[in-house]
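Visitor: structural data only, the sequence is not supplied:
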């Protein structure tokens, strides 16, 4: 089949002295592209094209027209015989009688057609055996072939803009903050962004989401209008094929680090607030040594967790952390831990997370250190346990602090906490927490409001600077949530 562009092109093309067969370069290229995409998605070619062409002409009259009849009839006096025979240069197919006034319309139609059938993108390798996954990841580490890329990372291999794995290493020597948010957490994300201004953060910021159903166009516009220096990244259109990943929750975080244009990434949850400038974390000795910095959570690592991890740890005699990980703040240097980050992403891939990873772990949390462990890469935890921040209360003559999880460094410098100023953002976004004090870990009682008791340490008051920050964070929270 040839293509009929417009009257001028049609007449000039018909006058060609060199007849062109139906496999003209233009049409052959189009068919090749369509069949290539069809093979990637369905495993087979489009097959005999006439039924597709008739359907296209029916559904999209601006794509194809019958140029043998009516106003579309080929009227050239120079090449009438060529039209009645077949020359691709004449721009029509004698079998169907169809020609195209605009190739762009055809491409749009085909794109929509493939989108309708995107659910067929399920023919892929699903790793239910993590020993095999570890083996393939390590082989990819030493020999990143195209076959292994397609097998392990189809969401990159079939990305909507044909990017490659190496495109995600970030701008050399760049550092920045990444915040993932959707509509549900948009309010606390706005508080976090305003709080970063208050603490005089100097690092650039990216806000990352996946599809406009995750973060609405209205909320995107709010960010662009009020924070023009913040870079917004939609993973589904900028980087990864959402048909494979369906990123809507915890799992988005590792992919956000991968997609970030920063080489060194400070990932923070949308409800994280800081007592110190976030940039000081990049100066931590352990981060400088290993290229990662993690924080502990409250639960311990159980023997069951260890047994599961050991079941797919190949040639690894390393020790394990005693606590689970808190992933509210994560530092990763992609220049040193890139292949480990890919392993972390794989643990959070759609089928792997639903069928294996999240059956053993609480969301993405421990996938960060486990992914690096799988690749025999170094990682580091700040060598402190947790603390509590919140309101002072009494429980059976014990002084307790009810509120949120707080993190500090080896010098007892308060760094950050998650949960913000709200008592419980999932319960009530108008109920504010009266933050009066903090204390190092003792015994936790986890509930709607988590409470910490410590028989050996009395609650500690904040410095004047810390109290000023708390007052400012309280103010912007009331402004954002109209309290």
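Guide: Cool, the structure landed. Quick caveat: nothing in here was measured; it's all calculated off a predicted structure.
Visitor: when you work out contacts or count neighbours from here on, use the C-alpha atoms and nothing else.
Guide: Noted.
Visitor: and the helices in the stretch 51-200 of the chain?
Guide: 80-84, 103-116, 130-142, 146-152, 154-157, 186-198 (DSSP state H, counting those that start in this stretch).
Visitor: now for the third one, which elements pack on it?
Guide: Meaning helix 130-142. Contact partners of helix 130-142 among helices and strands, from 3 or more C-alpha pairs under 8 Å, 6 or more residues apart in numbering; DSSP states H and E: helix 146-152.
Visitor: what is the helix it packs on packed up against?
Guide: helix 130-142, helix 154-157.
Visitor: could you pull out the strands in the stretch 1-150 of the chain for me?
Guide: 65-66, 98-99 (DSSP state E, counting those that start in this stretch).
Visitor: of those, flag the one that's most buried.
Guide: Of all those, strand 98-99 carries the top mean neighbour count, a mean of 26, counting by mean count of other C-alpha atoms under 10 Å.
Visitor: could you pull out the strands in the stretch 251-400 of the chain for me?
Guide: For the stretch 251-400 of the chain, applying DSSP E, counting those that start in this stretch gives strands covering 262-268, 272-274, 292-300, 323-333, 387-395, 398-408.
Visitor: the fifth one vs strand 398-408, what angle?
Guide: The one in question is strand 387-395. Counting by axes from the mean of the first three to the mean of the last three C-alpha atoms, to 10 degrees, strand 387-395 points 170 degrees away from the direction of strand 398-408.
Visitor: try this one next to it:
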């Protein structure tokens, strides 16, 4: 059947432009016929498998067809690798591969071990052709069993799925030496103050990124804190993550490498006001989709037109229309510049589509792609999360509000109350105060402060000693962004909100814990500053 398809695509080039769509249709159609029907002298009849769908078919006649189709696709993917610019086309491939893996999982009970291994090998070859970082030449498994080591080398995506421990959930904090101090503060925030019981993994990229003495210090701060070398799982040749050279890029690989089934990925400079297990892992959007993301500040309207056009072009190349989440986006619909704050990302890797969508996110952060596209078109990794899921057809949820400001209440000077168009505000009742600070804050589903970025310091970019416990915040109003990281950003035109007492207590206690940690690790911190 595939040879007929090849003849058709060579004769009619139109079908080549939708190659993967028609391969998928053909695969599903053939599997449907072979699995649920049989042909005899009386014609096409329903098979016993369809009459009793809970009984596995004794026939494996559908396997050669799926295996042949996947093998042909794997050969095509290998012979025609995608360039670093092919974001949308990789989304097509990712969605297609996901559908084949799901078919394989569904039909697996009717396969023999040899048949399963053959199909698994074809699937892994196709995945490796699209995501070469999956190959792990160092074979990180401690097992000396030959079959286990062989599987890690020949079927790395299968091995990656097998790494995931069923029923687990935990926090992953990517941290190199520059993030060491903030990671220590975050561990205190989560364990000592909030009493979070979630296990914590400190993810790093090789000994040069986070040397042994720093890992030992972090892991010794609290119970159930461990270290995870991302490069023990993935091939660094296409990533160039080693020794912390890539900064943000390690984050999606940390989420992939973790053996947690549900991952709460946190930047080291995040501060939580409530336990993650009681909040971000229980949001409606996360439970519906398996992906919970957070918005950035709403700024720079219509100032990054090329970025917006690029997003739309790649979505078109992926053959997709905007998802429900994207249709609600003010960045997508109103032309603002910054969509995602990736300080917190929550992922349910039990869902296959989330795991494969994460592969696309990771690809965007591989060396060639990030250097030539991702980090040129956007700022760091932060937009790659929603964009990778969107292009791969994976549902995701954003928080309800865009990023809020957290800081100090500041009077608005006389004469500053003007409309956006510059006309006087005579006769209008304008707010007389704004909120200014250096942190972007996020509300929980209860409307209270949930978490913020930027660390416990007032402004980590200019002063490494001054801590702060901000008492005010503002949400869903107009941002006035500082020109540089040394300049304060403000929000005006909205209601000035007092931070609730519970959040103030958490922040105050975390600051005191952080000061103690700084004293305990004074030598290690001093070595970083020298």
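Guide: Sure, I can see it. Since we're looking at a predicted model, the values are computed, not measured.
Visitor: can you redo the strands of the stretch 251-400 of structure 1 as CSV with mean neighbour count?
Guide: Listed next are the strands of the stretch 251-400 of structure 1 as CSV, based on neighbours: other C-alpha atoms under 10 Å:
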stretch, mean neighbour count
strand 262-268, 24
strand 272-274, 25
strand 292-300, 20
strand 323-333, 22
strand 387-395, 19
strand 398-408, 24
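Visitor: quick one, which of the ones you listed is nearest to residue 167 of structure 1?
Guide: Nearest of the strands of the stretch 251-400 of structure 1 to residue 167 of structure 1, taken as C-alpha to C-alpha: strand 262-268 at 11.2 Å.
Visitor: state the span of structure 2 onto which the closest one is aligned.
Guide: Matched against structure 2 by TM-score structural alignment, strand 262-268 of structure 1 falls on residues 260-266.
Visitor: kindly report the same for stretch 215-227 of structure 1.
Guide: Residue span in structure 2 matched to stretch 215-227 of structure 1, by TM-score structural alignment: 210-222.
Visitor: list the buried residues in the matching stretch.
Guide: Across stretch 210-222 of structure 2, burial judged by 16 or more other C-alpha atoms under 10 Å covers 210, 214, 215, 218, 219, 221, 222.
Visitor: please apply the same query to stretch 185-198 of structure 1.
Guide: For stretch 185-198 of structure 1, the neighbour count (16+ other C-alpha under 10 Å) marks 185, 186, 187, 188, 189, 190, 191, 192, 193, 194, 195, 196 as buried.
Visitor: ok, for the residue mapped onto the fifth one from structure 2, nearest residue in space, not its chain neighbours?
Guide: By that I understand residue 189 of structure 1. Applying TM-score structural alignment, one finds that residue 189 of structure 1 aligns to residue 183 in structure 2. With C-alpha to C-alpha, 6 or more residues apart in numbering as the criterion, residue 183 of structure 2 has its nearest non-adjacent residue at 4.6 Å, and that residue is residue 268.
Visitor: distance of that neighbour relative to residue 360 of structure 2?
Guide: 23 Å (C-alpha to C-alpha, to the nearest Å).
Visitor: next: residue 66 of structure 2.
Guide: For residue 66 of structure 2, the distance to residue 360 of structure 2 - C-alpha to C-alpha - is 23 Å.
Visitor: try residue 261 of structure 2
Guide: Taking C-alpha to C-alpha, one finds residue 261 of structure 2 at 18 Å from residue 360 of structure 2.
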